[in-house]
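Participant: Let's see this in three dimensions:
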Amino acid sequence: GITTTTPCVKSFRFTQFTRHLFVIVEILPLNSIKTCKNSPLESVLRCEILRTGTLRGHYLSTRKGRDILAFQNIPYAKPPIGELRFRSPQPPEPWNGVLDASKKSRICIQRNIFTFDENVTGDEDCLYLNVFTPRKNGNLDVMVYLHGGGWLAGTASNVGPQFLLDRDLVLVTVNYRLGPLGFLSTGDSVCPGNNGLKDQVAALRWVQDNIAAFGGNPGSVTLFGESAGGASTHYHMLSQASQGLFHKVISESGTALGLWAIAPNGSSKHQAMKVASLLDCPTEPSRALVSCLKRRDASDIIKTDTAFMQWNIDPTLTFKPVLERSVSKDDEIFLSAHPLKLIVNASAVPWMTGITSADGAFVASRVFGKNLIDDMNEKFEFVGPLIMHYDEISKSNQQIVTKKLSDFYLNGGSMNRGTVSQVVNMFTDSWFLSGASEAVKLHVDSDAAPVYYYYFDYRGTYSYSTLYGK
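Facilitator: Have a look, this model is predicted:
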């Protein structure tokens, strides 16, 4: 542990377990950053002054045994509770004393339907991030990770620094609001939507303000994420609200052009009204609807997810990014137009995107694993549009698409244990490949910045397909 009587650490008490040494950092504007010149661990510890207060972190070890510094559960916005529910994130309040940043970050309230979890877990007070740094040298490249989970599940704690921090870089992982608490929209200025994405913007602004205190270079930030996190990174390239907050982007298995990545026009208002009706709230006007939902228990709001499911857990992604028509005077628009229109003026930063060869396995596994294949074969004209996200087109066009999918992937036959690879390919293409390929073509045509397109086909010892297959 460390004993200290001033913000600048002057005395230390070591034990044989040195990796549990607590590290104190204090937080102010970047132009006020200072270094404790008299620190006996000056090479790995500095007393930075940032904006909100003093942090106490701890040591972790990487895969190769390198000691790194971890600062976890750092607030980057006010808790989005009470009157702040359904509002854009607000700057965090300063704190007194030393904030313990050595505990695992809490998760945002959710029910993970992808793992068939029946329980609601997490907290509504969840706008926290984690910083991991070797602190070997200052001015290190920064990587900011946005987790996946369909904008309804997942957490910054799903990933850690054990591999990346074998290299000299600073890693930031971010929580953001999920499900209706992060993406409910009334389609007007009362609750325009996209609060989960606006949380991410707030976290990126926090990084710009504060990351130099942790040895990071705010002028070299790579934003990366997977699945819905990958689509989120792509959205930030398209949003004016995110301009200048990052310098490279990696969108893994998800782009803003994914069939699942944007709400159809007009659907968000109906979804908000349905949630309100389920919880005995007025459905109109929007102000009364939102005011009532602010008084409902957060877990009850999350539990409305089952009311939107029409087959098994589909459609899975009910609440997602929306076009914002108007916002209140204290808010800002995140998504002003459809991504197809915004790509022309996207951030001119290097972009890498791609998919894995079996991205669709997580969809196929629940169909085969829960013995739903016979039911899906029987109801494919109904289930196909739901599970592959073309249910918003006309019924006649749905029938045409369904027939073409069946002919192309299944030779007009049915799904069975002998067609597992074809079914995986069908879901991989519809969920991931189609959006990635279209986005890459448009970015290449714009010729604004380098584009890197990958296809990952290596199956290692550990794989999500094994997890979902069980």
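
Participant: only C-alpha atoms for contact and neighbour calcs from this point on.
Facilitator: Fine.

Participant: after the helix or strand harbouring Lys274, next one along is what?
Facilitator: Secondary structure assigned from DSSP states H and E places Lys274 in helix 267-278. Remark: after helix 267-278, the chain's next helix or strand is helix 286-293, criterion DSSP H and E.

Participant: right, and the helix or strand after that next one?
Facilitator: Next helix or strand after helix 286-293 toward the C-terminus (DSSP H and E): helix 298-302.

Participant: what's the spacing between the next helix or strand after that following helix and its chain's center?
Facilitator: With elements assigned by DSSP H and E, the helix or strand that comes after helix 298-302 is helix 339-342. Taking the mean of its C-alpha atoms, helix 339-342 sits 20 Å from the chain's own mean (CA atoms, centre = their mean, to the nearest Å).

Participant: To compare with the earlier structure, here is another sequence to fold:
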Amino acid sequence: MKIKICFLLLFFQSFDFCFGSDNATYQESKKSRVRRIVGGYPAKMPPYDDPLVFINFAGRFAKVRGVLDFPHYVFRGLRFAEPPIKKERFQRPKQHFLKGDVDATRFPPPCIQPISGQNRVVGSEDCLFLNVFTPDLPIGTEGLPVVVWIHGGGFRYGSASQYGVRHLVGKRLIVVTIQYRLGSLGFLSTQSAELPGNAGFWDMVMAVRWVRNYIGYFGGNPYNIVVMGHGSGASSAMLMALNKVAKGYANGVIALSGTAVSNWAMDDDPNGVARELAETQGCPTTSALAMIKCLQSIPAQNIINADSQIQMQRVNSRGFMGAMSRSLGASPVVEGVHDGRSLPSGVEHEPFKQMSEGNIPNIPLFTGVTKEETKRAVNSVFKDEVLQSLQTKSEFLNKVLIQELQSFTAIGKESIIGSQNGLWKTLDSFKFGKYIDVAKNNVVEAFGKITEATADALFNLPAFLSVNLWSKSKAPTFLYSFDHIPKVSKAHYFLAGLPFVGNNSAQERSASHGEDLAFLFDAYTLEGEPLDLNGDFTEEDMQVRNVFVEAIASFAKHKKISFENKDLPSFSSSNNNFFQISSAPKIESNFRFCQMGLWAGLADRLQDAQCKVFNILDSELKNYQKQLFDVAGVPQKNLPKVPNVGIGGLTSHIGQNLGGIFGKK
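Facilitator: Next up, the predicted model:
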């Protein structure tokens, strides 16, 4: 085994010690090596698999011991902030400085969170740690590019240690995976000076600040840091880039399946969450200060359990569209310009409003979606509820579905509050007639249309709006679509507990939310124990992994996307170019051209010849009221039961059992 280790020592110790060989050769090199000592005592020979990093920062000296996880080095469980416990609960993090002997050989506990389906919680409230993965120890040359990974999980689930990063580190990147407080412990807000919220967001900012300060000692370039995340982690990465305090911390943003303008990126009812949480714990609700003091004395596990109750209530009351498109508990909030404590705000403005007004940093952005973001949610997780809506709600597809989804989008919310940007507008839902049209009573086709509409409104539109607005800052801006369908679903290994994904989705093969993660990372448990899943990868899967990893590495290193010796053009509003990721990747244009024209209300697009199929501007569609399903009002006892199968099985079941209720067109 070829091993290379370099140690940088301080003061009178020898600092240029590098060797490479197997263990036998290494032992031989020890015998022949001549030690030259100038004063003091000779340094002890460190074990070849026990890397050390010596740090001198802010007047504090530290010796950090990591591990060799061949072929890279790992420094696990490095504390970046003081424990957020007792009186520090709900408060912004306080910076921690490394000093003394630091044992970085064990992964940290995850932030306390529930384990879905097991009625228990794991982790610790004292969880503000990060992990550093590097291909080399510092040897005095220019630092390597750095990727800071913010895990997803709907602000309630996930850890820094469940993502194996060897594929990215193999591209000579340093990867730092970070943790932040979850649920109400991280994001509870009364929108007041006593509790403005966003503590978990400030954890992320503090972690990236730590990376800027310390990463040079681990061989990284503190001036080439890309902040990268998935889902809620992606929206947080973009929020950080828009934050004034964090200006200059990141030199690029990678946002996978989430943006700052995604509807679930911001809490739409923070006071409601705080009130419900306090009531479940018997705490006062009339005084914010009294509420906080009471909640600070409650065991952390009780708060996590209460969060689960609130989430379940909201899933049940809001329906499947609300569960997919809105925050289900405490999450980031808009604080305003001042937080009431003379401190800078985490999120000053609604992200869509801020970006529409051109307040965007001049740093590169790479964002995108999976081709079928909501397919698993519609066809598996919420399948029974979707079918019930089709059966019991009059004009569900051509009225209820579209109108509700419109209200969830950034454009819809701007329209409601009367500050709509002039470029975007919401269309009458009946303009969507041809877009949502299906053969009468065709349930399978209806499921497909619901998948398409929810994916367009909740994922494709936010991605489109983000790159369209970001590109106007003249910074390199890139869009991708992950189109590959894996052999075996692995999303739930990374996003277990997230209602959108579910816990066991192996029956549904699709390019749904979270399926891209296995093509960048190896799956680990929350505590960092490996899960051997590579046997499920086909040769085609491996090809896709190479494409996706190379695209991420290219952006992190050079702030561009290279493909077959060609550079992907920066996104432009005229051609809407994007990178289609599959086993046969290619550069495409006109990303969801007509569909985005519909959801964003872009009249010039809707008049284009290629959008003629939708007949969007046909005035007769104003009166479009096609009854797509005529079973509304049929007693529930007379409706068929749908077995627990994927959409393929559902097709067969429909053909056998729904004919008596659903007529022919």
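
Participant: Hmm, Thr419 and Leu410 of the first structure touching each other?
Facilitator: Yes: counting by CA atoms under 8 Å, Leu410 of the first structure does reach Thr419; the two are 7.4 Å apart.

Participant: So which residue is smack in the middle of the second structure?
Facilitator: His230 (2.1 Å; CA atoms, centre = their mean).

Participant: what about the residue of the first structure sitting at the aligned position of it, distance to Pro385 of the first structure?
Facilitator: With TM-score structural alignment as the criterion, the equivalent of His230 of the second structure in the first structure is Glu226. Glu226 of the first structure is 24 Å from Pro385 of the first structure, where distance means CA to CA, to the nearest Å.

Participant: Ok, Ile81 of the first structure next?
Facilitator: To Pro385 of the first structure, Ile81 of the first structure is 36 Å away according to CA to CA.

Participant: Look at the two and report which has more neighbours.
Facilitator: Set side by side, Ile81 of the first structure and Pro385 show more neighbours around Pro385, with 20 against 17, by other CA atoms under 10 Å.

Participant: before we move on, what SS does the more buried one have?
Facilitator: helix (DSSP: H, G, I helix; E, B strand; the rest coil).

Participant: close enough to count as contact, it and Ser394?
Facilitator: No: Pro385 of the first structure lies out of contact with Ser394 (CA under 8 Å); the separation is 10.6 Å.

Participant: Quick one: the strands in the first structure, in order.
Facilitator: For the first structure, the strands defined by DSSP state E cover 2-3, 11-12, 23-26, 54-61, 67-75, 98-100, 128-133, 140-146, 170-174, 216-226, 248-252, 351-356, 451-456.

Participant: just the angle between the longest one and strand 140-146, please?
Facilitator: For strand 216-226 of the first structure against strand 140-146, the angle by axes from the mean of the first three to the mean of the last three CA atoms, to 10 degrees is 30 degrees.

Participant: mean shift of strand 216-226 of the first structure relative to the second structure?
Facilitator: Here the mean offset of strand 216-226 of the first structure against the second structure after fitting is 0.6 Å, by mean CA distance after the TM-score superposition for the first structure.

Participant: Tell me which other helices or strands that strand touches.
Facilitator: Where contact means 3 or more CA pairs under 8 Å, 6 or more residues apart in numbering; DSSP states H and E, strand 216-226 of the first structure is packed against strand 140-146, helix 195-210, helix 228-238, strand 248-252.

Participant: Present these as a markdown table; the columns should include mean neighbour count.
Facilitator: Listed next are these as a markdown table, based on neighbours: other CA atoms under 10 Å:
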| stretch | mean neighbour count |
| --- | --- |
| strand 140-146 | 24 |
| helix 195-210 | 24 |
| helix 228-238 | 28 |
| strand 248-252 | 25 |
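
Participant: Any idea which of these gets closest to Ser299 of the first structure?
Facilitator: Proximity to Ser299 of the first structure, assessed across these by CA to CA, is greatest for helix 195-210 (17.1 Å).

Participant: got the strands of the first structure as TSV, with distance to Ser365 of the first structure columns?
Facilitator: As requested, those are exported to TSV (distance: least, CA to CA, whole Å):
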stretch	distance to Ser365 of the first structure
strand 2-3	49
strand 11-12	53
strand 23-26	44
strand 54-61	35
strand 67-75	34
strand 98-100	41
strand 128-133	32
strand 140-146	25
strand 170-174	28
strand 216-226	19
strand 248-252	20
strand 351-356	16
strand 451-456	19
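
Participant: and of the ones you listed, who's closest to Gln90 of the first structure?
Facilitator: That would be strand 67-75 among the strands of the first structure, by CA to CA, at 11.0 Å.

Participant: tell me the contacts of the corresponding residue of the first structure for Gly329 of the second structure?
Facilitator: By TM-score structural alignment, Gly329 of the second structure lines up with Thr318 in the first structure. Contacts for Thr318 of the first structure (CA atoms under 8 Å, 6 or more residues apart in numbering) come out as 179, 271, 305, 308.

Participant: doesn't Cys108 make contact with the first one?
Facilitator: In other words, Gly179 of the first structure. No: in this structure Gly179 of the first structure lies outside contact range of Cys108 using CA under 8 Å: 9.6 Å.

Participant: Compare neighbour counts for the two and give me the winner.
Facilitator: Higher neighbour count among Gly179 of the first structure and Cys108: Cys108, with 26 against 23, using other CA under 10 Å.

Participant: Aligned counterpart of that one in the second structure, please.
Facilitator: In the second structure, Cys108 of the first structure lands on Cys111 (TM-score structural alignment).

Participant: Show the contacting residues for its match.
Facilitator: Listed by CA under 8 Å, 6+ apart, the contact partners of Cys111 of the second structure are 122-128, 159, 179-182.

Participant: go again using 7 Å as the cut-off
Facilitator: Cys111 of the second structure sits next to 123-125, 127, 159, 181-182 when contact means CA atoms under 7 Å, 6 or more residues apart in numbering.

Participant: re earlier: which other residues reach the helix holding Lys274 of the first structure?
Facilitator: Identification of contacts with helix 267-278 of the first structure by CA under 7 Å, 6+ apart yields 184-187, 282-283, 289, 293, 304.
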